[in-house]
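Just a sequence and a predicted model for now, questions to come.
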Amino acid sequence: MRYLTTLLSCLLSLFGCQDKVTSTSITRISEQGIDQLFSRTSVRAESASFDCVRSASGRCYYQVFKETCDGQQRCERGMLQAFDIRAGHTQKREGLPQGFRTCVSSSASVPCQ
């Protein structure tokens, strides 16, 4: 009976759900102990969830881009999307290309690096 249970467990695990890999990055900028920017971005396959936790300006300014580099380590950024989110809110973006990157700033006039 124990062998049957083990065999069934192995077979059932083959049909189990496997969640896609998620990468989460946290950007936190503080000045004199006070958060100027606190943002969390979770990337999964071709979508991303942008969470503007706190921002001194009241908004987080995001850029989504695709970076291409030549053989001599010169890279160019191709802007895909630029948007802002009010502090305390989250926004999900779908249909992003494979290998996209993101950056965030607390000001529209200060570009992401």
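That came through, no problem. Residues are numbered from 1 along each chain as shown.

C-alpha only now, for contacts and for neighbours.
OK.

Give me the helices and strands touching the strand or helix carrying residue 104, please.
In this assignment (DSSP states H and E), residue 104 forms part of strand 101-105. Helices and strands touching strand 101-105, by 3 or more C-alpha pairs under 8 Å, 6 or more residues apart in numbering; DSSP states H and E, are strand 59-69.

relative orientation of the next helix or strand along the chain from the strand it packs on and strand 59-69 in degrees?
Using DSSP H and E, the next helix or strand after strand 59-69 towards the C-terminus is strand 75-86. If you take axes from the mean of the first three to the mean of the last three C-alpha atoms, to 10 degrees, strand 75-86 sits at 160 degrees to strand 59-69.

Second structure for comparison follows:
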Amino acid sequence: MHELLALLTFALSLFGVQLGGTSYSHHMRDGATVLHSEAWADAGQARFECVESSSGRCHYRLLPPDCAASACQRHPLREFDVAEGNTRALVGLPEFTLDVSPFAPR
């Protein structure tokens, strides 16, 4: 039953329906650099939407929740990008802190 509820919640999230969880919203407009990203996470699943980016892609890094040191910045839990106007959904995620940028990390 628990798995069915998780599957239903995930399916609804693909259509923009959110039931609880954590929402992330990133907006940046600094001259020529633009970033608008929306994300939602709950119970090991997450959806990432790249609304607008000056590079044409939003670059996501999922970091451990207690990440404050540069060492964990170099070793993220997951790293991926999403094209502007697209959404990516992931399941089976541990807890994370979200870092998003219009440019790929160095």
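Received the coordinates, thanks. Just so it is clear, the model here is predicted, and its values are computed rather than measured.

Once they're superposed, tell me the TM-score.
The pair, once superposed, lands on a TM-score of 0.69 when counted by TM-score structural alignment, normalised by the length of structure 2; 86 aligned residues with a C-alpha RMSD of 2.3 Å.

can you tell me what part of structure 2 the strand holding residue 104 of structure 1 aligns to?
Aligned by TM-score structural alignment, strand 101-105 of structure 1 falls on residues 97-101 of structure 2.

which element is residue 23 of structure 1 on?
Assigned by DSSP H and E, residue 23 of structure 1 falls within strand 22-31.

Contacts for that strand, please.
Strand 22-31 of structure 1 is contacted from outside by 35, 36, 37, 38, 39, 40, 41, 42, 43, 44, 45, 104, using C-alpha atoms under 8 Å, 6 or more residues apart in numbering.

Now the residue mapped onto the fourth one from structure 2: which helix or strand?
Using TM-score structural alignment as the criterion, residue 38 of structure 1 maps onto residue 36 of structure 2. Following DSSP H and E, the helix or strand that holds residue 36 of structure 2 is strand 33-42.

so the helix or strand following that strand aligns onto which residues of structure 1?
Scanning forward in sequence from strand 33-42 of structure 2 by DSSP H and E, the next helix or strand is strand 45-53. Under the alignment (TM-score structural alignment), strand 45-53 of structure 2 falls on residues 47-55 in structure 1.
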